[in-house]
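Undergrad: One predicted model, sequence on top.
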Amino acid sequence: MTITLRPATEADLMLVGALHQRSRVAAYSAFLPAEALAEPTPEAMGAYWTERWVWERDDHRMTVVERAGRLVGFSHLGPDDAGDPATGLLNAIHLEPSERGQGTGRALMVDALEAMRARGWSRAVLWVLRDNVPARRFYERGGWTLTGEERDEHIGPALTPQLRYARAL
């Protein structure tokens, strides 16, 4: 069965939020406590993406991927959060847990990198949770390398160390 990538629309955002929550729980439950993943609810995550869309739709890009007419993943990119005008930030790639290993994430990454090149950026960066070893391997196979930058952010009550990766476009 083939997948279809397309630009997200406002009508997709509640589904994106629910998928985002399922993806987070599946990906992070091996190293984060359950209370850290209990919130936000799928509905709250949908509301988050709906609000974010209002402010970012002009300078960010969300792509959704469908399989058999069902939304099974998304990517989100925009300008670098450090303000470098030559750099784009890959904010997210999230998949339905059943899509892992099917090439869907790779298709989203290739699409995101092409979109960044089309915007004239020469470098791409992203943040990944330090303990999310499968995601780190995924990005490393895609040509991303550690920059040495680190930050800590909360997911619920859990402080989560994050690592910055970069790659040339």
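TA: Great, that's in hand.

Undergrad: alpha carbons only for contacts and neighbour counts from here, please
TA: Noted.

Undergrad: can you give me the strands in the chain?
TA: 3-7, 61-67, 70-79, 87-95, 123-129, 145-155, 158-168 (DSSP state E).

Undergrad: My read is that His60 contacts Ser75, right?
TA: No: His60 is not in contact with Ser75 according to Cα atoms under 8 Å; the separation is 10.6 Å.

Undergrad: higher neighbour count, these two?
TA: Taking neighbours as other Cα atoms under 10 Å, His60 and Ser75 compare with Ser75 leading, 24 against 17.

Undergrad: alright, now check it against this:
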Amino acid sequence: MLRVREMTEADIEAVAAIRVRGWQFAYAGLMPQAYLDAMTVEEDAERRREHFARGRLAADNLVAERGGSVVGWSCTGPCRDEDAEPGDGELYALYVRPDQVATGVGRALLTESVRRATARGHAHLRLWVLQGNTRARRFYESAGFTPDGAEEPYEVDGVPVPELRYALPLPLPLPQGTHRQ
């Protein structure tokens, strides 16, 4: 059984491991291997602790649990892009343990992230994805996200790894106590 819930401080090590292993899996061949190999769970956990301590109210950090183990993580909040519409949201991250890819974990996290972004009143949910990450692009496109034309000339250790921005229009949230027909 898969359960999506709020991330707690006790989840930081598991989330750091998911993020590091997720980068190493998803970005192999897209980024310099030496950069990916140098990533450590300990360094990432320290950054997660800092983000977690400052950003609990501004961001929704979610984890997916299966069989008592954290198998995925997502984080959403206000869009950070200067050219985005006021009030847009952003999916900052969505990572799944490599052995859990294509098992519904990512879809469950994305569904809950979209639900929360809608509840916060965001008109769009935006995200950045590496241009060469065709697996992730297919995943987001199957959920209704489309490229919005923005590109970022991202670079890792001197190697260009351009990113594309995707957007998903969100429905207006319903007033408290009402239901869709």
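TA: Arrived safely. Since the model is a prediction, treat every value here as computed from it, not as a measurement.

Undergrad: which of the strands of structure 1 is buried the deepest?
TA: strand 87-95 (a mean of 24; mean count of other Cα atoms under 10 Å).

Undergrad: what about that strand, how far off from structure 2?
TA: Mean deviation of strand 87-95 of structure 1 relative to structure 2 after superposition (mean Cα distance after the TM-score superposition for structure 1): 0.5 Å.

Undergrad: how far off strand 70-79 does that strand point, in degrees?
TA: Strand 87-95 of structure 1 and strand 70-79 are oriented at 160 degrees to each other (axes from the mean of the first three to the mean of the last three Cα atoms, to 10 degrees).

Undergrad: Next up, the contacts around the residue nearest in space to the middle of structure 1.
TA: Nearest to the mean C-alpha position of structure 1, by Cα atoms, centre = their mean, lies Ala92 at 1.2 Å. Residues in contact with Ala92 of structure 1 (Cα atoms under 8 Å, 6 or more residues apart in numbering) are 74-77.

Undergrad: and it, how far is that from Glu140 of structure 1?
TA: Ala92 of structure 1 is 15 Å from Glu140 of structure 1, where distance means Cα to Cα, to the nearest Å.

Undergrad: And for Arg151 of structure 1?
TA: Arg151 of structure 1 is 19 Å from Glu140 of structure 1, by Cα to Cα.

Undergrad: ok, now Leu77 of structure 1?
TA: From Leu77 of structure 1 to Glu140 of structure 1 the distance is 18 Å (Cα to Cα).
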